[in-house]
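Student: return a 3D structure for these sequence lines:
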Amino acid sequence: MKEISAPRIYISAFKKSSGKTTISIALSKILSRKYKLLTFKKGPDYIDPMWLELASNNPCFNLDFFFLKDQIYSYFVNKIDQSKCSFFLIEGNHGLFDDIYLDGKTSNASLAKITKTPVVIVVDVSELGRSLVALLKGIVDFDKDVFISGVILNKIQSVRQEKKLIEAIKNYTDLPILGTLPAQSISITQRHLGLTSILQEEKKQELIENITSNLENYLDVTQITKIAYSAPKLHVDNYNVPIRKLKKQVVIAIAFDEAFNFYYKQNLQNLQSMGVEIKKFSPIKDVHLPLADAIYIGGGFPELFLEILEKNANLRSQIKEKSEEGLPIYAECGGLMYLTKSIEYNGNIGKMCEVFDFNTKLSKRPIGHGYTILSPQNKNSFLNSNKIFAHEFHHGYFENNESLKCFFNIERGFGINGTCDGAVKNNVLANFSHIFDYKNDFFYNWIKSNKLDS
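Tutor: Predicted structure coming up:
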């Protein structure tokens, strides 16, 4: 069995909103100056990986127990082996031991053990004193199979507090202190699931640079790197996901701009590996659709761009026209909302593509939030009877949806109305659920069923 060396670090926290994402972004930027860095994000999030990808200048892949099941180690190791990268960073979600299961089998701690990755704990110390030591000792002792390799103290309020915390940690524990960060004025605004994504590309890069320059003097990158190199070697096992190739190249136009950018990197990589040429277009800026065999409109925040999306009437009408001509269109969440007659948000209404004859409204609280399991209503569909494991986080719901027809039944989750998901019309399929297609079943069979490569 093949063995590989993979210097790696796992950034986690005692609880969510401790600053681990901001620190992960800064570390990714710093490390990518010296190493070819590959990043991973635990969980179904599609926004944090966008920032990690920009900071590292390399893809970021999701590690999620619900999507990957017992393949999570194989998936992780094979991504490392195939990447030709020299350093690896995993960002956790929530707290280190947080989980829906009592035994913590899908927690960050479990993932750190499976991937044999040293863990750095980020702690928001803004309201902590000497009690921090009890917290840290509890974290270390709770599961001794997790290699807690150091702590980063975030949101320090004063020089006096910093001095007292460092003295207490050094006196009562053996944990290395890998960073002491004062309360920062620079942060990334949180909205819905993870970090906001509506900034223009150059603004995102500027923010990453500002965050990094603001934090790097407070982080012990030398010690963090040393810990990463202490990670044991990994065994590369057989990875049984088939490689599928299309008979000829297929061109798919993918909506990508500030309004639509929620895509799992794995989905896009799968499309390219099977022989798809991706042509990106902007529903905000582009007047014309690119010439393509199909359209893919991912999630995002179209409700924040109602006026500008409505003004681009030419592109909206082209999308409607293509749908009526039978061009295959697949959409998710924000993409589904964009295909309805209109979106109403905060008292404003914007006309959308009118592919579906109903209107979108948004509630203040999420309508659907969490993992979903979808099964095709028609057992003879291109998916046969295969179930889809996906994720949803949406505030949208529909009015005047009497014409709604669905492709999926909901076995878990909410979807469009609690019972179904995947609105269909002509050759359009649009979900509220985001599909993570790591086995390359969904998109390959969707393309084949539409005979795009014949």
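Student: C-alpha only now, for contacts and for neighbours.
Tutor: Fine.
Student: nearest residue to Thr115 in space, please, no chain neighbours.
Tutor: Excluding the flanking residues, the one nearest Thr115 by C-alpha to C-alpha, 6 or more residues apart in numbering is Tyr73, at 6.3 Å.
Student: any residues touching the helix or strand where the one you found lies, and which ones?
Tutor: Per DSSP states H and E: Tyr73 is located in helix 72-83. Residues from elsewhere that reach helix 72-83 (C-alpha atoms under 8 Å, 6 or more residues apart in numbering): 4, 6, 38, 63-65, 68, 88, 114-115, 234-239.
Student: one more, so I can put them side by side:
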Amino acid sequence: MLKATVPAAMITAPGSGQGKSMVTAALARLHRNAGRKVRVFKHGPDYLDPMVLEVASGQPVYQLHPWMTGEDECRWRLAEAACDADLILVEGAMGLFDGDPSSGDLAKLAGIPALPVINASGMAQTFGAVALGLASFDPDLPVCQVIANQIGSPYHGELLRQSLPDGIRLLGAIPRNEAMSIPDRHLGLVQAGELADLEQRLDDAARVLAEAGLDGLPDAVTLEAPAPQPPPRLLAGVRIAIARDAAFSFIYRANLDLLAAMGAELAYFSPLADSEVPAADALWLPGGYPELHAATLAANGPMLDAIRGHHRAGKPILAECGGLMACADELADKAGQVHRMIGLLPGRAAMASRLQALGLQSLRTRQGELRGHTYHHSSLDTPWQPLARARKQAGTEGEAVYCRQGLVASYFHGYFPSAPELVAAIFRGEPLHLLNDKEPADA
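Tutor: Alright, predicted model coming up:
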């Protein structure tokens, strides 16, 4: 049994756009710069925020989500981190009570207090009403402190403090400052590796928080959970080549950990810069931004030929979202320019003017239920019929899953630890044994 007591907080907000991502990153950097070991987690599916949070904290960042990763894994990861961390921060998703399960649900499950960040720009005494609403909405979730963001002056911050009801105090009031922002694009924040000055940005943001009085530690909580059993070594002797560069970067650390724990040897390569795929038994093309690098990818003929050769040899390929786009015959970028792609999946992937799909989904098979999510701004026009469709969390039809000649391609992003046997089957090139809608997942 793992058990430890450590200061911890769920950094949340009334809704998206309040600034909680940058506040979480700045808090992590502030306490790291003070000599503390800070472990940060992200509630729910997200690839981009964790990239920044890893740079901020200097430690690996994992996802926590009671439905996608499972309640037991949430408790275990937090308890494991508590054993050697000086501070644990969990960045919430959307608003405190948004989604099912919400950030509030995760906070209650873990026994971590919620610490809302409220954008107070254009707000005075109403700040207290918002804080009171968050604190009283769920009596089982204590909200004892709040952070004001985007204040205009010290007087503004004092008005906010005075507006708070008994039992809620202002932990700090953050002034408007360019240091508290990071560029974004259609899928969220710009990738951490694309920001040459990210370290300086984070140090500047940490100083802003210190000046706002946010250098204190949150209350300590006790976190405990049993350690999980190691997964079966179903991939012993299997070498998996994984695309990893600016175009293919949406990879959960937990997915890599699972593949290694099941015995796989992992070899990384860049479809943008390299000319060949490492010698491997299987290939993983994860999601990312192939649409931003389509011209470079299309011009790398040797690499495209190498991936085609891997496929012709009958070796398995998993292509997720951006990987699916790259496997199509063509990719039309946001400007409408069409680029030749790998050509394993007939048809064209094209960027759309608005979001095409978003939400939690799962793929149900006799080898396990692979849980995950979808989030994309492109669509695929193909003559192929899907072998299966993922199911939305609500039970309705989700993303198409194309399976042919060793290729498994979908806009669906899987969280591998939710279904180790299925993941191993995909990378061994074994068929998926699907369940119908009426069969239980443990059939």
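Student: who wins for neighbours among the contacts of helix 72-83 of the first structure?
Tutor: Highest neighbour count within the contacts of helix 72-83 of the first structure, by other C-alpha atoms under 10 Å: Leu38, with 26 neighbours.
Student: surely it touches Phe87?
Tutor: Yes. Under the criterion of C-alpha atoms under 8 Å, Leu38 of the first structure is in contact with Phe87, at a separation of 6.5 Å.
Student: give me the number of residues near the residue nearest to Thr115 of the first structure?
Tutor: Counted with other C-alpha under 10 Å, Tyr73 of the first structure comes out at 21.
Student: cool, Gly152 of the second structure as well?
Tutor: For Gly152 of the second structure, the neighbour count with other C-alpha under 10 Å is 16.
Student: counterpart of it over in the first structure?
Tutor: Structural alignment (TM-score structural alignment) places Gly152 of the second structure against Gln157 in the first structure.
Student: mind telling me what Leu106 of the second structure corresponds to in the first structure?
Tutor: Residue pairing (TM-score structural alignment): Leu106 of the second structure is matched to Leu111 of the first structure.
Student: any idea which helix or strand carries that match?
Tutor: Going by DSSP H and E, Leu111 of the first structure is in helix 108-114.
Student: of all residues in the second structure, which one is nearest the centre?
Tutor: Nearest residue to the geometric centre of the second structure (C-alpha atoms, centre = their mean): Asp46, 1.9 Å.
Student: follow-up on the earlier one: just the ones of the contacts of helix 72-83 of the first structure in helices?
Tutor: Residues of the contacts of helix 72-83 of the first structure located in helices (DSSP state H): Phe65, Leu68, Ile114.
Student: ok, the match of Gly152 of the second structure touching Ala183?
Tutor: Yes. Judged on C-alpha under 8 Å, Gln157 of the first structure makes contact with Ala183 at a distance of 6.2 Å.
Student: overlap in contacts of the two?
Tutor: Counting by C-alpha under 8 Å, 6+ apart, the common neighbours of Gln157 of the first structure and Ala183 are Ser126.
Student: can you map out the strands along the stretch 1-150 of the first structure?
Tutor: 2-4, 8-13, 37-42, 60-63, 87-91, 119-124, 148-156 (DSSP state E, counting those that start in this stretch).
Student: what is the mean deviation of the last one from its aligned residues in the second structure?
Tutor: Once the two structures are superposed, the average separation between strand 148-156 of the first structure and the matching residues of the second structure is 1.4 Å (mean C-alpha distance after the TM-score superposition for the first structure).
Student: follow-up on the earlier one: any idea how far the residue nearest to Thr115 of the first structure lies from Ile114 of the first structure?
Tutor: For Tyr73 of the first structure, the distance to Ile114 of the first structure (C-alpha to C-alpha, to the nearest Å) stands at 6 Å.
Student: same question for Ala292 of the first structure.
Tutor: Taking C-alpha to C-alpha, one finds Ala292 of the first structure at 42 Å from Ile114 of the first structure.
Student: what sits against the residue opposite Ile295 of the first structure in the second structure once aligned?
Tutor: Counting by TM-score structural alignment, Ile295 of the first structure corresponds to Leu283 in the second structure. By C-alpha under 8 Å, 6+ apart, the contact set of Leu283 of the second structure is Ile240, Ala241, Ile242, Ala243, Lys315, Pro316, Ile317, Leu318, Phe427.
Student: from Ala79 of the second structure, how far out is the second one?
Tutor: The one in question is Ala241 of the second structure. Between Ala241 of the second structure and Ala79 of the second structure the computed distance is 32 Å (C-alpha to C-alpha).
Student: neighbour count: the two, which is higher?
Tutor: Taking neighbours as other C-alpha under 10 Å, Ala241 of the second structure and Ala79 compare with Ala79 leading, 25 against 21.
Student: setting aside sequence neighbours, what's the nearest residue to Phe97 of the second structure?
Tutor: According to C-alpha to C-alpha, 6+ apart, the nearest residue to Phe97 of the second structure is Gly104 (5.6 Å).
Student: could you do Ala8 of the second structure as well?
Tutor: Distances taken as C-alpha to C-alpha, 6+ apart place Ile88 nearest to Ala8 of the second structure, at 4.6 Å, with adjacent residues excluded.
Student: quick one, what contacts the one you found?
Tutor: Contacts were defined as C-alpha under 8 Å, 6+ apart; by that measure Ile88 of the second structure touches Val6, Pro7, Ala8, Ala9, Val38, Arg39, Val40, Phe41, Ala81, Ala82.
Student: now with 7 Å, please.
Tutor: Shown in contact with Ile88 of the second structure (C-alpha atoms under 7 Å, 6 or more residues apart in numbering): Pro7, Ala8, Ala9, Val38, Arg39, Val40.
Student: can you check Asp98 of the first structure too?
Tutor: Applying C-alpha under 7 Å, 6+ apart to Asp98 of the first structure gives the contacts Ser107.
Student: ok, Ala13 of the first structure next?
Tutor: Lys20, Gly95, Leu96, Ile121, Val122, Val123.
Student: just put the residues you listed in a markdown table and tack on neighbour count and distance to Glu201 of the first structure.
Tutor: Putting these into a markdown table (neighbours: other C-alpha atoms under 10 Å; distance: C-alpha to C-alpha, whole Å) gives the following:
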| residue | neighbour count | distance to Glu201 of the first structure |
| --- | --- | --- |
| Lys20 | 26 | 22 |
| Gly95 | 19 | 30 |
| Leu96 | 26 | 31 |
| Ile121 | 26 | 30 |
| Val122 | 28 | 28 |
| Val123 | 26 | 30 |
